[in-house]
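K.L.:
below are the sequence and a predicted model for it; my questions follow.
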Amino acid sequence: MKLVVQVKLMPTPVQAAALETTVRSVNEAANWVAATAFEAFGLKGRETPLRALCYGELKARGLGAQAAQHVIKRVADAYATLRANIRNGNLGPQGARHRLKAESRAIAFRPDAAHTYDDRCASWQYDAKTISIWTVSGRVKSVRFVCSPNALKQLAEHRKGESDLVFRDGKWFLIATIDLPEPEAFEPVDFIGVDRGIVNLATTSDGTNHSGRRLGRYRRWQAKKKAELQAKRTRSAKQLLKKRARREARHATHINHKIAKQTVAVAQRTERGIALEELQGIRDRVTVPRDQRARLSSWPFRQLGAFLAYKARRAGVPFIEVDPAYTSQRCPRCGHTERGNRPTRDLFRCRRCGLAGPADHVAGVNVRNRARSAWVFVNMPDPPPA
C-alpha cells in the first residue's frame, strides 16, 4: 500500500535561497507552459505535444532535462484534471459562472507551489540524514533533514517513486512516497461498529466515546478570531486567515489520526474487524438547522473514515462499510424502527420493547450488527457450476 512520509528540511541560508529560487523558477516555467498549451490546444493540452512544443524553451530557461519533463507532465496532468472536473459536472453545468471562468483562461500555478523530484534529481543519504538535490544554481549537497526514527526506517526500506518539495509557513518539507507491504487480513471473530458524529466524533459499539466537546470549544474560538480578522479586510489579515485555516485543518487531522489509531489498535488486539457507516453524499441527504450547517460541512468525516481504512489495511484488520440508513432509529434488540425511538439527540428509547441507552452507542451497535451480516454475505463461497 502506498503512503507518504513528510520530512522537514533544515537548509542553511545559502541552501534555502537556492531552493526558493528553484521553486519560483519552475513555477514561472509551469505558468508559461500552461499559457502556451492553452493558446495552442485550449484545454486539450497533453504531454507528448507539449513536450515537442516547450521542451527546448524550458532548457533555455535553465531547467535541467528531468526538471523540464516534470514541469511539462505537471501541466498536462493539471489540464487532464480540469477536463475530468468539467466532464463530471464538478464545476457546474454548461454556462455556469465557475465553469466559464475555468474554461476561459490558462491554468496558473502559485509561485511557491510544490515541485516534483525523482531519483535523478534528488538522492537520499539515510545514515547521514541528508539529501542531495537539484536546483537552478546547480546541485546542492548535504541538505539536512529531520524525521522520526520510524519514518526514517520506512524511507530507507520502502521509499519508491517521486518526492515533492514543499514550502509552507516559512519551512521546507520533502514529501516522499513509500510502498509498504500489505499484510493479509485475518478472519475476524466479530466487528467493532463505529458511529461518526459532530457532538461525539466517534462512538464504538463497545461504548468507547470520543467526545467533540473540547474540539467544539476550540473551533468556536477559531471562528471568533476569523470573524475579527475578516472585519479588518487587510492583506495581512487575509494572510493570517489562511494561516489559521491551515492550523485548524492540521488540528482536525491530528485528532482523526488519534481516534483511528486507538480504534485500530483495539480491533487488532481483540481480533475483530472495523465497521463504518458509508456516508457518501451525507450533505445531500441530511437536513440540519441553519446554525449547524457550518459544523456539518467543516468537520472532515470522510478523512476519519479514510484514516480508519488505511490504518486497518496496514495492520491486517478487516474493514467494511455498511448501509447507514436508520442506524440511529433502529432498535438492535427487537428491530423496531421509527423516528420516535430517538426523542432527543443523545437518548435512544425503543417504543416497542423499552430498550434505552445513548443514541450514538446504539447506532454503533447497529453498524456492528449489519457488518456481521454483510461480512458473511461478502465471503460466501461461489455456488458450484451448473
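P.N.:
Perfect, thanks for sending it. Residues are numbered from 1 along each chain as shown.
K.L.:
all contacts plus neighbour counts: C-alpha atoms, from now on.
P.N.:
Will do.
K.L.:
list the contacts of Tyr117.
P.N.:
67, 70, 162-165 (Cα atoms under 8 Å, 6 or more residues apart in numbering).
K.L.:
next, count neighbours for Ser373.
P.N.:
11 (other Cα atoms under 10 Å).
K.L.:
in the helix or strand hosting it, what's buried?
P.N.:
Using DSSP states H and E, Ser373 sits within helix 359-378. By neighbour count, with 16 or more other Cα atoms under 10 Å as the criterion, the buried positions of helix 359-378 are 359-372, 374-375.
K.L.:
and what of stretch 303-321?
P.N.:
Across stretch 303-321, burial judged by 16+ other Cα under 10 Å covers 304-305, 307-321.
K.L.:
and it, how far out from the chain middle?
P.N.:
Mean C-alpha position of stretch 303-321 versus that of the full chain (Cα atoms, centre = their mean, to the nearest Å) differs by 14 Å.
K.L.:
stretch 127-147 too?
P.N.:
The chain centre lies 28 Å from the centre of stretch 127-147; the measure is Cα atoms, centre = their mean.
K.L.:
for the chain, what spans make up the helices?
P.N.:
Taking DSSP state H as the test, the helices found in the chain are 13-41, 47-60, 65-87, 97-103, 149-158, 213-232, 235-270, 282-285, 293-298, 301-315, 359-378.
K.L.:
quick one: the second one to helix 13-41, angle?
P.N.:
What that stands for is helix 47-60. With axes from the mean of the first three to the mean of the last three Cα atoms, to 10 degrees as the criterion, the two stretches helix 47-60 and helix 13-41 enclose an angle of 140 degrees.
K.L.:
contacting residues around helix 47-60?
P.N.:
29, 33, 37, 65, 68-69, 72-73, 76.
K.L.:
could I get these as CSV with distance to Arg219?
P.N.:
Rendered in CSV, the data for the contacts of helix 47-60 read as follows (distance: Cα to Cα, whole Å):
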residue, distance to Arg219
Ala29, 39
Val33, 41
Ala37, 43
Ala65, 47
Ala68, 43
Gln69, 43
Ile72, 41
Lys73, 39
Ala76, 38
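K.L.:
mark which of these are buried, thanks.
P.N.:
Those of the contacts of helix 47-60 that meet the buried threshold are 29, 33, 37, 68-69, 72-73, 76, by 16+ other Cα under 10 Å.
K.L.:
for comparison:
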Amino acid sequence: MVKTLKLRILPNDEQIAALNHMSEQYRQACNFVSQYTFDNGIELNSFKLQKALYADVRENFGLKAQMAVSVFRTVTARYKTVQEQLRQNPYHFKDEYTGEWYDIPKDLSWLRKPIIFRRPQVDLVLKRDYSFDFATHQLSLNTLGKRIKLDFVDGCWQDYFDGSWTFGTGKIVQMKGNWYFHIPCSKESDEELIREQVQHVVGIDRGLRFLTSTYDENGKCTFKSGNAILRKRQKFIDRRKELQSKHTWSAFKALKRLSGRENRWMSDINHQVSKTLVEKYGSNSLFVIEDLTGVSFEESNLSGTKKQNREKRSWAFYQLEQFLTYKAEAVGSKVLKVSPKYTSQRCPKCGRIHKANRHHDTHEYICDKCGYRSNDDRIGAMNIQFLGTLWVSGDEHPRFGIRKEITSAE
C-alpha cells in the first residue's frame, strides 16, 4: 500500500530563492538526460545512463552527487510511466474494407520527441537529501548551497511515524505561490487474508449515466448518478471551445488554468466515490471491477451519441480504480480486476450470453431465454460481483465465455 504524504512547507525569501534555483537546475538536467535517452534508443536503464552522463550532469548543472543520481531515476521513471500509458491505450483503427476494428500495441517507439520536463522539480532521497528534526519540528532539506531547515504546516503526519511506514524519495512541488513536499509512504499489506476472511463481495460497474453501479452479496444495488457531473463537464467543454477560438496568449494561459481546475474537480469526484464505497463496506471486503486495460472506447464498443462517446473516452476511470485500490488496502480490503468480456451481455439468472439482449435505448437487459429483465447497468454489476464470488471460491482468473455458460449469479 502506497500513499503520499503532502506537507506544506514555509520557506523564507532566502530559502525560496535556493529552492527555485535547485528545482530549475534539476529540471534542466532531466531534459538533458531525456534528450540523450531519446536519441539513443530509449534504453530505460538508469545505471547505464548514469555511467554515460554523470560527469556532464554534475559539471553542467551544479547538482550534488545524490541529486545527480536521482536525475537518472526521475527520467527513467517518467519514461516507464509513459510506457505504461501507451500500453493501456493501443492504437485502434477500422479496416475500411471489412469494417472490423483492430488494435496495435503501442510502445515508446511511438514517441516523436523526447519527454519534456516543463515544471521545476527536484527529487530528494531520505537521509541524504532530506530528514526530519523532531526536536525542532522542522524538515531539513539539501540544496545546491547549504542545507536548510523549514517549518511545515502540522497535520496528520504523526500517524506515519509509528514505525510501520517506509518513506521513499520526496519531491519539491510549487503551486500557486505555495511550496509543498510530497513523500511517498509504503506499508506492507497481507492480501492472502482477504480470501479467507472476506465478508463482502461488491461488484462495481463504471459508467457515465451512473458513475458507479454496485451490487453486493445481499442483492442490494446502488447507483451513483452521473447527470450532474455530465452537466458540469459540458460547461468545461463549452468554455474550452470558447477560449480555443480566440487564439491569443491570454486565452492559452486561461486554458491551462481551466485544465488544472477540471482535473482537480475530477480527482475530487473520484476521491468521494471511492471513499464512500470503502466506508460503506469497511474491512475484509472484495471490490470487483472490470479490467479496462486496452479496452477500446471506439465506435464498435460505444452505443451512445458522439457526445456520450467522447465523455467515455475522457473520464478518469483509471484514476477511480487507483483511488479505490489504495483506500481499500488501507482498511484491509482488496480490489480485484476481472475480464470485462460479456459482463453486459450475460443473463445473471440463466447464464445466457447474447449481445442483442441489452437494449441501449431503454437501458434494459431482457433475456430472450428465461425472460429475466432488469436495468442494464445493474446487470453488469451483478455479473461482475459473481466473478468476485468465483475468486473467493478459488478461481484465480474468473471470466465468462460463450462456450462455458455459468449458472445463476444469485
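P.N.:
Sure thing, it's come through. A quick note: this is a predicted structure, and the numbers were derived from the prediction, not measured.
K.L.:
tell me the one of the buried ones among the contacts of helix 47-60 of the first structure nearest Arg144 of the first structure?
P.N.:
Among those, Ala68 lies closest to Arg144 of the first structure (Cα to Cα), at 25.6 Å.
K.L.:
quick one: the spatially closest residue to that closest one that is not a sequence neighbour from Ala80 of the first structure, how far?
P.N.:
What sits nearest to Ala68 of the first structure in space, not counting adjacent residues and going by Cα to Cα, 6 or more residues apart in numbering, is Leu58, at 5.9 Å. Taking Cα to Cα, to the nearest Å as the measure, Leu58 of the first structure falls 21 Å from Ala80 of the first structure.
K.L.:
can you tell me how far the residue nearest to the spatial centre of the first structure is from Asn90 of the first structure?
P.N.:
The centre of the first structure sits closest to Gln303, judged by Cα atoms, centre = their mean, with a distance of 6.0 Å. As defined by Cα to Cα, Gln303 of the first structure lies at a distance of 20 Å from Asn90 of the first structure.
K.L.:
how about JSON lines for the helices of the first structure, with distance to Glu184 of the first structure added?
P.N.:
What follows is those, written out as JSON lines (distance: least, Cα to Cα, whole Å):
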{"stretch": "helix 13-41", "distance to Glu184 of the first structure": "41"}
{"stretch": "helix 47-60", "distance to Glu184 of the first structure": "38"}
{"stretch": "helix 65-87", "distance to Glu184 of the first structure": "34"}
{"stretch": "helix 97-103", "distance to Glu184 of the first structure": "44"}
{"stretch": "helix 149-158", "distance to Glu184 of the first structure": "18"}
{"stretch": "helix 213-232", "distance to Glu184 of the first structure": "36"}
{"stretch": "helix 235-270", "distance to Glu184 of the first structure": "13"}
{"stretch": "helix 282-285", "distance to Glu184 of the first structure": "31"}
{"stretch": "helix 293-298", "distance to Glu184 of the first structure": "35"}
{"stretch": "helix 301-315", "distance to Glu184 of the first structure": "8"}
{"stretch": "helix 359-378", "distance to Glu184 of the first structure": "16"}
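K.L.:
out of those helices, which is the most enclosed?
P.N.:
Counting by mean count of other Cα atoms under 10 Å, helix 359-378 has the highest mean neighbour count of these, with a mean of 22.
K.L.:
find me the equivalent region of that one in the second structure.
P.N.:
Using TM-score structural alignment, the residues of the second structure aligned to helix 359-378 of the first structure are 376-395.
K.L.:
and the matching stretch, how far out from the chain middle?
P.N.:
Distance, centroid of stretch 376-395 of the second structure to centroid of chain: 23 Å (Cα atoms, centre = their mean).
K.L.:
again with stretch 73-81 of the second structure
P.N.:
Relative to the mean C-alpha coordinate of its chain, stretch 73-81 of the second structure is positioned 16 Å out (Cα atoms, centre = their mean).
K.L.:
average offset between that stretch and the first structure?
P.N.:
On superposition with the first structure, the mean distance recorded for stretch 73-81 of the second structure (mean Cα distance after the TM-score superposition for the first structure) is 5.3 Å.
K.L.:
contacts for that stretch, please.
P.N.:
Taking Cα under 8 Å, 6+ apart as the criterion, the residues outside stretch 73-81 of the second structure that touch it are 30, 33-34, 44-46, 108, 115, 123.
K.L.:
check contacts around the counterpart of Val266 of the first structure in the second structure.
P.N.:
In the second structure, the residue equivalent to Val266 of the first structure is Lys280, according to TM-score structural alignment. For Lys280 of the second structure, the contact set (Cα under 8 Å, 6+ apart) is empty.
K.L.:
grab the nearest non-local neighbour of the alignment partner in the second structure of Gly161 of the first structure.
P.N.:
Taking TM-score structural alignment, Gly161 of the first structure has Gly168 as its aligned residue in the second structure. Closest residue in space to Gly168 of the second structure, ignoring its immediate chain neighbours: Pro184 at 5.3 Å, by Cα to Cα, 6+ apart.
K.L.:
same check on Gln154 of the first structure?
P.N.:
Of all residues apart from its sequence neighbours, Ile178 sits closest to Gln154 of the first structure (Cα to Cα, 6+ apart), at 7.1 Å.
K.L.:
wait, isn't that neighbour in contact with Ala151?
P.N.:
No - taking contact to mean Cα atoms under 8 Å, the distance of 9.9 Å between Ile178 of the first structure and Ala151 leaves them out of contact.
K.L.:
got any residues that touch both of these two?
P.N.:
Common neighbours of Ile178 of the first structure and Ala151 (Cα under 8 Å, 6+ apart) are Val5.
K.L.:
now the strands for the stretch 101-250 of the second structure?
P.N.:
Listed in chain order, the strands of the stretch 101-250 of the second structure (DSSP state E, counting those that start in this stretch) span residues 101-104, 122-124, 130-133, 138-141, 148-152, 166-167, 170-175, 178-186, 200-206, 210-215, 221-225.
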